[in-house]
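> fold the following, please.
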Amino acid sequence: MMRRSHKKSRNGCLECKKRHIKCDETRPQCINCTTVQRECRYSTPWAGAERSPSHRSASPQVSPPGHDLTPTALPAAFPGLHPLATGEEPHSSVDMVHMELLHHYLTDPVLHIAPSSSLREVMMANGLREPYVMHSLLALSAHHLSVIRPGQEVFYRTLATQLQTRALSLFNSIDVSLLGDSAEKRVPVFVFSSVLGFHALCDSLTYRDPDFDSAFARFMGYLRIHRGLHSVMHGYWDELRKTELKHIFNEIVPRWYHFDNVEGRECDEIRERIRSLGLDAEEAEATQKAIDLIQSVFDAKPRPEDRAYVLCTWAAMLQRPFVRMLEAARPEALAVLAYFFLAMHHCRSAWMIGGAGQHLLTLLANHFRGGEWYAWVETPYRVLQDLLIQLAPAPSPPAIDESCTVPMARDFVITRPHEADAPRIAEIHLAAMDSNPLLHAQFPTPESLESLQQFLRAYTAEQLQNAASGVFVARDPDTGLIAGFMKWDSPSHPEDVKLESGDLRYLEGCRREFLDGYAALATEAKSRCFGDEPCYRLNFVCTDPGYQGEGAGSLLTRKVLEMAAADGLPVYLESTEVAVQLYTKLGFQVLDGFEMSIPRAGSAELSEVYRELCMVWRPPSK
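Next comes the predicted model:
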């Protein structure tokens, strides 16, 4: 039987071409392939220049973990993220993982970068029309899940990278000439650029670089990505005000920014310093505009919960002369950035920010420390330190005797322990830490806590085999019973491996993500505070609850302070908030801090913020 002839088309799917049958060219799957349940594939993302970009397949492309994406250079704000090579085909079908991401995006109000339901509807409508927008929204959803589900962080971060990679590939394949002079056709491009910039910010704030140069390079990579929408939208801003985006231009932006009626005083000092420089008119105006935008974050009109939205639009609102000053890393521009980082710290409750503002401002202050420009950032850095101290609540009972510098101490005998003391030290360790919520996040079951105690016995016994180990105990002079212990290290007594980074991570029942997360934050904080400067470090100061308030911990700490003073070295520690005032009375000062989200006891939700402050004691100058 002869096959009926048909008009040939270059735009049909590959399966119909192979079978020499007419293809109706429906995408993502033609009717022929849908009917016989074949995989439908096309040789191009969409057919021909005469078709609109909206004809492209909306099927998300997710490569399996470990898939080697063809590399193309991108700014450092997206480490490991590269667009796919031109010409790769979006063959992959939608699966239940994508459905989970879409459901999460639609139902979790914390995730949205659009502060109103009408804007979220606009974003979703454009996502359904344009696959590059949908991929970007799903990538953002995956990134959020990587934050709130630390046990699956690697899976969702990889997924977010792959989805954003695919979004960039699809976006880069657009024939811009098809947009013509239509502002309406640029709406999805605007939405995509906004989501891409927001995702770039989230990604850059995930990292904790050890020095300011690295952190600044990463931040500038984000800023260039976020400002990419200016090149796409150049000449069309006024027309966009008449599109479905009119709500954001005509209502939300005026609501957030009140440049003619600045109320807050947080940025007054930097304004005056900038005026004193005598910048040319263009740079002076652009810099003052950047400061106004930062003040808008502090003011957070009309609602404090809008603060994070205002912060996340800062990069896009900057004027070009100030951006050039940042790109040249001019110190006056970096000083303005210090106030932006302080404003970021005010937004720390937002899921994508956390402790990033504190980290970046501390790095910047250390970058300027000792130079003439340090005075420019000293005020925001001092405000940050004051905020950290204010966040520390008063210690819980038993109360400290205010009539003396530290709690009244019994005549405890401070000695080095014997190997046979290891079980008692392990017992005190768990008893003293029982009120610490992080311990129960790391070891959530009675079985895991029992495993921890057995581990601590063996671990401490191995430590005590070394006569020079950094362990002291306070013994009750009447009974000989150990009332408390302290573990420390120093340049002459280095700790081989931090406890949370060692074999403890492999105990059955432990939540390794909270051990790893804490160890990483603590290491980063110490690096920020000291760099390579030698110091003593207090790792644990634990007292049996039965001896609490009798001065055992203070005597143990004083012992190390005496040794550090003899060596002329500072002493560093990370303190829970309840112990800050006690260490302050011993002469310690707050330098920095860090926080992490953990679950409450009996819950899987990351609903509690655990915080520690970094403190230093320095020997008196001779």
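> from here on, just use CA atoms for contacts and neighbour counts.
Noted.
> spatially central residue in this protein, please.
Thr206 (3.3 Å; Cα atoms, centre = their mean).
> quick one: contacts for that one?
If a contact means Cα atoms under 8 Å, 6 or more residues apart in numbering, then Thr206 has Met352, Ala356 as its contacts.
> burial count for Trp314?
18 (other Cα atoms under 10 Å).
> residue contacts, it?
Ala290, Leu293, Ile294.
> and the residue lying closest to Ile248 once chain neighbours are set aside, helix, strand or coil?
Sequence neighbours aside, Leu119 is the residue nearest to Ile248 in space, at 7.7 Å (criterion: Cα to Cα, 6 or more residues apart in numbering). With DSSP: H, G, I helix; E, B strand; the rest coil as the basis, Leu119 sits in helix.
> one more sequence to fold, the one below, so I can look at both together:
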Amino acid sequence: MRTNTSVRGRRSHQKSRHGCQQCKLRKVKCGEEKPNCANCTRHGVDCSYAHAARIEGSSSSSCVQPTSPGDASTMLSGSPGSDGHSQAATAAATDLAIADLELLHHFTTSTAYTFSRHPILQSFWRVEVPQIGFTAPYTLRAILALSALHLAHLRPDQSPSYIAQATIHHDAALKLATPEMANITPDNSAPLFLFSALSTFIWCAKPLKPGNFLLWENHEIASWLVLIRGTGTILDFADEALKNGPLASMFSARARNRIAEPVPQHQILENLRYLVMEDVPEPHMAQVYGSVIDEMNRPFVMCLERNLRLETADVFSWLLRVPHEFLLLLKDYQPLAMVIFGYFCVLLHQLEWMWCMKGWSTHLLSQIYNKLSPAYRAWIRWPIEQIGFLPPR
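Sure, this is the predicted structure:
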């Protein structure tokens, strides 16, 4: 017995070239309603025509010969336009910021190990710091900027290109972070704290030049110093949120290296205090200079008496605690302030195992020596001998 059967064919429809990306991914016809198509409205998903247009634009341009031999799409996809696979690969490659990915890879595999010799802190910079960067574009930009400067240090022949990348990323980061600094919350305290720390390294990694005293230049306090002193505000505002949050491993590792008990004044600083107090007739200024010398005592005892390895926080925390009035004296080249800063150079010298700190102690001490009169030059004889700086005759 013969049975009449009919095969139902596929319903014909007109293909949409301008539908939203979500309908394209689901392979359904888009009604192209704006701003949200009916399909997306029904399913409660975001409708993105702009993204779809960008993808289509990338695909259509993938058949065009790259403008330069070093184009990322050429390197990743081979010969553009040779077949469908290479065209798709080319389109995908043009959506990737290859240079930025290189910087992020270098940070996690190399730069992250250069901030500390402590294994826990190395892991912190390698793992947690990029993760925090993904939550705050200004921190991520600072990571990329510092990685670029590290590559400039390692590859001198490509230094101008990497320094240019670093400048672009850090300038963009500053624009993003500055408004956040005025509105510190427990949620943004960790990325802002890291951004300040990274900005310190970025500034130190820049090429040395005459007239740059690290803390000030051309009678102006350095912008990075104003920024890092803001971390004191962050610590005051969100101390517990930082120490118990994503920065917990950093603070706990640092705590193990600290001297808990009070320590007597180091003899070298006691001698310096005596010289300074003999030269300062005004009680208020004597108090300012005395407090600055006292703030150096703990790291001096750590490295010179107990032979402990100094971390960057042990040295740069001095900059968070000195009075603003002392910084004003420094930028005006006041002799006593310059002498005290010369002793701080001994602490900076303890960090010269870091690539971004290399040469800073000698650079600063030589400029301090040139600014001081012969009478005050004798006061910095001890720092000169400790660092191994040879003054000009």
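> after superposition, what is the TM-score?
After superposition, the two chains reach a TM-score of 0.65 (TM-score structural alignment, normalised by the length of structure 2), with 314 aligned residues with a Cα RMSD of 4.0 Å.
> hang on, the earlier thing: just give me the match in structure 2 for the residue nearest to Ile248 of structure 1.
Using TM-score structural alignment, the equivalent of Leu119 of structure 1 in structure 2 is Phe124.
> contact partners for the aligned partner of Arg186 of structure 1 in structure 2?
Under the alignment (TM-score structural alignment), Arg186 of structure 1 pairs with Ser189 in structure 2. Ser189 of structure 2 sits next to Ile234, Ala238, Ala241, Leu242 when contact means Cα under 8 Å, 6+ apart.
> want to throw the residues you listed into CSV with neighbour count, secondary structure and distance to His266 of structure 2?
Shown next, in CSV, are these (neighbours: other Cα atoms under 10 Å; DSSP: H, G, I helix; E, B strand; the rest coil; distance: Cα to Cα, whole Å):
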residue, neighbour count, secondary structure, distance to His266 of structure 2
Ile234, 21, helix, 31
Ala238, 17, helix, 33
Ala241, 17, helix, 34
Leu242, 22, helix, 32
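> which of those residues sits closest to Met285 of structure 2?
Using Cα to Cα, Ile234 is the member of these that sits closest to Met285 of structure 2, with 28.4 Å.
> so that closest one touches Ile184, yeah?
Yes: when contacts are counted by Cα atoms under 8 Å, Ile234 of structure 2 is listed as touching Ile184 (7.0 Å).
> give me the residues contacting stretch 187-202 of structure 1.
By Cα under 8 Å, 6+ apart, stretch 187-202 of structure 1 touches 77-78, 113, 123, 126-127, 130, 132-133, 136-137, 140, 219, 222-223, 225-229, 232-233, 240, 243-245, 312, 352-353.
> just the buried residues of those residues.
77-78, 113, 123, 126-127, 130, 132-133, 136-137, 140, 219, 222-223, 225-229, 233, 240, 245, 312, 352-353 (16 or more other Cα atoms under 10 Å).
> grab the nearest non-local neighbour of the counterpart of Met352 of structure 1 in structure 2.
By TM-score structural alignment, Met352 of structure 1 lines up with Cys356 in structure 2. The shortest distance from Cys356 of structure 2 to any residue other than its chain neighbours is 4.2 Å, reached at Ala205 (Cα to Cα, 6+ apart).
> quick one: what helix or strand has the counterpart of that neighbour in structure 1 in it?
Matched to structure 1 by TM-score structural alignment, Ala205 of structure 2 sits across from Cys202. Using DSSP states H and E, Cys202 of structure 1 maps to helix 187-206.
> go through that helix and flag the buried ones.
Buried-residue list, helix 187-206 of structure 1, by 16+ other Cα under 10 Å: 187-205.
> equivalent analysis for stretch 240-260 of structure 2, please.
Ala241, Leu242, Lys243, Pro246, Leu247, Ser249, Met250.
> centre of the chain to it, how far?
19 Å (Cα atoms, centre = their mean, to the nearest Å).
> before we move on, what about stretch 118-135 of structure 2?
With Cα atoms, centre = their mean as the basis, the mean position of stretch 118-135 of structure 2 lies at 12 Å from the chain mean.
> for stretch 125-134 of structure 1, same thing?
27 Å.
> next one: stretch 137-150 of structure 2
5 Å.
> find me the equivalent region of it in structure 1.
Counting by TM-score structural alignment, stretch 137-150 of structure 2 corresponds to residues 131-144.
> possible to save the buried residues of stretch 240-260 of structure 2 as a markdown table with distance to Ser86 of structure 2 and secondary structure?
Listed next are the buried residues of stretch 240-260 of structure 2 as a markdown table, based on distance: Cα to Cα, whole Å; DSSP: H, G, I helix; E, B strand; the rest coil:
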| residue | distance to Ser86 of structure 2 | secondary structure |
| --- | --- | --- |
| Ala241 | 49 | helix |
| Leu242 | 48 | helix |
| Lys243 | 49 | helix |
| Pro246 | 42 | coil |
| Leu247 | 44 | coil |
| Ser249 | 45 | helix |
| Met250 | 45 | helix |
